[in-house]
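Colleague: This is the structure alone, sequence omitted:
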């Protein structure tokens, strides 16, 4: 009999294509549950924490990620293949072996002190979630935000976790100086689908409460309705936009699902496990948006997609924008307050 492991998205540890030999264990193997019952925290020591973003379709200059791997376990996560660079699998390992960068706040401060540095907003969580469950204990993200506040440096936050509201005492004074925005990822308001699709993220109600709390606190809020997976959450688009508008979101964004590299076998296995009756239809719709492939790496094509399904999704979002967000928007963050010496000065008091 199958043994479902609560809070896990991947069905198995798929092969790391960088490795010559392969050894896979399914969650249905007799001794697998004991191995994966707990998350393993592995400390790493990077030499830098701020990464330049070179993709022309991403509107930010830098990103930073205090964690590698993500406990949230989203079956569709585009970051899964990056775990292979560390010698791990994009499957279960991505969710259970979390690499933490405890020196990230110190590295960020060093970055701010670089001679000639000209500030631009930094995206926190360009790859994996900065507010995943382990952040509750380690508080690396919180310490990084304090550095940003000390130096008056603008930062955009992207997360699926309501834990972000824990740091309102830092976010509010940053927002008063127009130094921060928060994007919450809400791809579905169907709690049953949410539990299966992204099992260890905050519940739908908790995410919506967090959105309302942040908005009422004066923090600019955006919602990423992403990714859109035809046949799973594509029929929710207008309902999601209506609800998030009512909860105070200032804007929204969205992406079309892409199953690049080792994301594909993880997601296909997940579909087989949770929605076997829809599997072929969903995969067919995804392929129809990407020229017959399940993935799309072309910068020119990956956001727009192609075909009737993609156009239907774009049209629905255009209608939703006009109906629920016509008079809303986000202001650019303030880069003029930054002072590379301010953090040190503040520490004197």
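Modeller: Received it, and whenever you're ready, just let me know what you need. Source: prediction; values computed, not measured. Numbering: from 1, shown residues only.
Colleague: only C-alpha atoms for contact and neighbour calcs from this point on.
Modeller: Noted.
Colleague: the helices in the stretch 51-200 of the chain, which residues?
Modeller: 92-96, 104-112, 135-138, 140-151, 168-176, 191-197 (DSSP state H, counting those that start in this stretch).
Colleague: which residues are contacting the longest helix seen in the chain?
Modeller: For the chain, the longest helix by residue count, based on DSSP state H, is helix 307-324. Applying CA atoms under 8 Å, 6 or more residues apart in numbering, the contact partners of helix 307-324 are 230, 234, 237, 238, 241, 242, 245, 256, 285, 288, 289, 304.
Colleague: so which of those is the most crowded?
Modeller: residue 289 (26 neighbours; other CA atoms under 10 Å).
Colleague: if we can go back for a sec, what helices and strands are in contact with whatever helix or strand comes next after the longest helix of the chain?
Modeller: Next in sequence after helix 307-324, counting helices and strands by DSSP states H and E, comes helix 342-346. Secondary-structure packing of helix 342-346 (3 or more CA pairs under 8 Å, 6 or more residues apart in numbering; DSSP states H and E): helix 140-151.
Colleague: now the helix it packs on: how far from the chain's centre is it?
Modeller: 19 Å (CA atoms, centre = their mean, to the nearest Å).
Colleague: Name the surrounding residues that touch it.
Modeller: The list of residues contacting helix 140-151 from outside it, by CA under 8 Å, 6+ apart, reads 66, 101-102, 104-105, 108-109, 112, 130-131, 135, 154-155, 167, 170, 173-174, 338-343, 346.
Colleague: List only those of those residues flagged as buried.
Modeller: 66, 101-102, 104-105, 108-109, 112, 130-131, 135, 154-155, 170, 174, 338-340, 343 (16 or more other CA atoms under 10 Å).
Colleague: ok, residue 257 - contacts?
Modeller: When contacts are counted by CA under 8 Å, 6+ apart, residue 257 touches 76, 226, 227, 228, 229, 286.
Colleague: So the last one sits against residue 230, correct?
Modeller: When you say that, I think you mean residue 286. Yes: applying CA atoms under 8 Å, one finds residue 286 in contact with residue 230, separated by 6.7 Å.
Colleague: Number of residues surrounding residue 235?
Modeller: If you count neighbours by other CA under 10 Å, residue 235 ends up with 15.
Colleague: Just to be sure, it is in a helix?
Modeller: Yes: assignment of residue 235 by DSSP: H, G, I helix; E, B strand; the rest coil places it within a helix.
Colleague: what about versus this one:
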């Protein structure tokens, strides 16, 4: 029996988070939710739930937080005279299209503000619910203001159900990528995370299907196991893959300098060693064969206009 989900509303004073990390391509982000209903066992954001005195395990999946004031706070931020636009990243910590978005519609409200103010935004998700906002995404795309990445881990629905129990099926994610391309929305396929001896065998198939759907760019991210994620993942392996758990972790450590996780800037995003080079070579060849390249989304910051005082502009 699936665990029930409880949602608590948060009312922060600010909504944009800024970072100066040298290995991340964005400098600001919005997370409408804390915790994630998708329940991906490998999620690197799980340890953040400890800030709320909750567990990175089941609590992260079932005791969620929503920020219903997000759009209002964003409007206030964008209205400040000193604010200078750069793309806002969504989906960097927890998924903006997890199931509770259907009720709260916070992500949609944020996209409405971005369209109103002509502010660029990027989205990363594991859900085909992104298509519910296709009307806004098309308008943003027409103005070169949006790019959407769908993360696909495997093509096996059973394995996906074990890894990502409440995320959209792989087939639905692929269909969503195809629809975004069809409607002119810049779409990117992220093969993430690549889990050695569990999901890496699907790499070529994922890329070929994405290429057949018209997707023009793709990237990959190796499995990361920070803090409490490592023991949670080990436990998951012992339950679902007891025959190869030791092999999986041995390969992970070989790519992370002998540890379960490498927390250092730059190297945390670029695994090393023989296995890492093998995955990197396989990915490069498969991406080229599928007719795709590296992501090169050029979003336009020059159209930005500050929101009107307390009045939403007509979305035209």
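Modeller: Received the coordinates, thanks. Only a predicted model underlies this, so the values are computations on that prediction, with no experimental measurement involved.
Colleague: quick one: which of the contacts of residue 257 of the first structure has the most company?
Modeller: residue 286 (26 neighbours).
Colleague: what residue of the second structure takes the place of that residue?
Modeller: If you follow residue 286 of the first structure across to the second structure using TM-score structural alignment, you land on residue 252.
Colleague: again with residue 277 of the first structure
Modeller: Going residue by residue (TM-score structural alignment), residue 277 of the first structure aligns to residue 243.
Colleague: Next: residue 260 of the first structure.
Modeller: Using TM-score structural alignment as the criterion, residue 260 of the first structure maps onto residue 226 of the second structure.
Colleague: close enough to count as contact, its match and residue 261?
Modeller: Yes: counting by CA under 8 Å, residue 226 of the second structure does reach residue 261; the two are 5.7 Å apart.
Colleague: ranges for the strands of the stretch 1-150 of the first structure?
Modeller: In the stretch 1-150 of the first structure, the segments counted as strands under DSSP state E, counting those that start in this stretch are 40-43, 50-52, 62-64, 67-68, 97-100, 122-124.
Colleague: So which of those strands is nearest residue 326 of the first structure?
Modeller: Across those, residue 326 of the first structure has its closest neighbour in strand 122-124 (25.6 Å, CA to CA).
Colleague: Give me the neighbour count for residue 60 of the first structure.
Modeller: 17.
Colleague: For it, list the residues it contacts.
Modeller: Taking CA under 8 Å, 6+ apart, we find residue 60 of the first structure in contact with 53, 120, 121, 122, 123.
Colleague: how close does the aligned partner of it in the second structure get to residue 126 of the second structure?
Modeller: Residue pairing (TM-score structural alignment): residue 60 of the first structure is matched to residue 26 of the second structure. The spacing between residue 26 of the second structure and residue 126 of the second structure, counted by CA to CA, to the nearest Å, is 19 Å.
Colleague: can you check residue 1 of the second structure too?
Modeller: From residue 1 of the second structure to residue 126 of the second structure the distance is 23 Å (CA to CA).
Colleague: Out of the helices of the stretch 51-200 of the first structure, which one sits most buried?
Modeller: Comparing the helices of the stretch 51-200 of the first structure by mean neighbour count (mean count of other CA atoms under 10 Å), helix 92-96 ranks first with a mean of 25.
Colleague: what's the mean deviation for that one versus the second structure?
Modeller: Compared with the second structure after the fit, helix 92-96 of the first structure shows a mean deviation of 0.2 Å (mean CA distance after the TM-score superposition for the first structure).
Colleague: Counterpart of residue 180 of the first structure over in the second structure?
Modeller: Using TM-score structural alignment, residue 180 of the first structure pairs with residue 146 in the second structure.
Colleague: From what I see, its match and residue 120 are in contact.
Modeller: Yes: the criterion here is CA under 8 Å, and residue 146 of the second structure meets it with residue 120 at 5.7 Å.
Colleague: Can you work out which residues contact both of these two?
Modeller: Shared contacts of residue 146 of the second structure and residue 120, counting by CA under 8 Å, 6+ apart, come down to 140, 299.
Colleague: of the contacts of residue 60 of the first structure, closest to residue 42 of the first structure?
Modeller: residue 123 (23.5 Å).
Colleague: what's the distance between the aligned partner of residue 339 of the first structure in the second structure and residue 141 of the second structure?
Modeller: Under the alignment (TM-score structural alignment), residue 339 of the first structure pairs with residue 305 in the second structure. Distance, residue 305 of the second structure to residue 141 of the second structure, by CA to CA: 17 Å.
Colleague: Can you report how many residues neighbour the closest residue to residue 9 of the second structure other than its chain neighbours?
Modeller: Excluding the flanking residues, the one nearest residue 9 of the second structure by CA to CA, 6 or more residues apart in numbering is residue 66, at 4.9 Å. Around residue 66 of the second structure there are 20 other residues, counting by other CA under 10 Å.
Colleague: What residues does the alignment partner in the first structure of residue 66 of the second structure make contact with?
Modeller: Taking TM-score structural alignment, residue 66 of the second structure has residue 100 as its aligned residue in the first structure. Listed by CA under 8 Å, 6+ apart, the contact partners of residue 100 of the first structure are 41, 42, 43, 44, 66, 67, 68.
Colleague: Please list only the buried members of the residues you listed.
Modeller: By neighbour count, with 16+ other CA under 10 Å, those hold 66, 67, 68 as buried.
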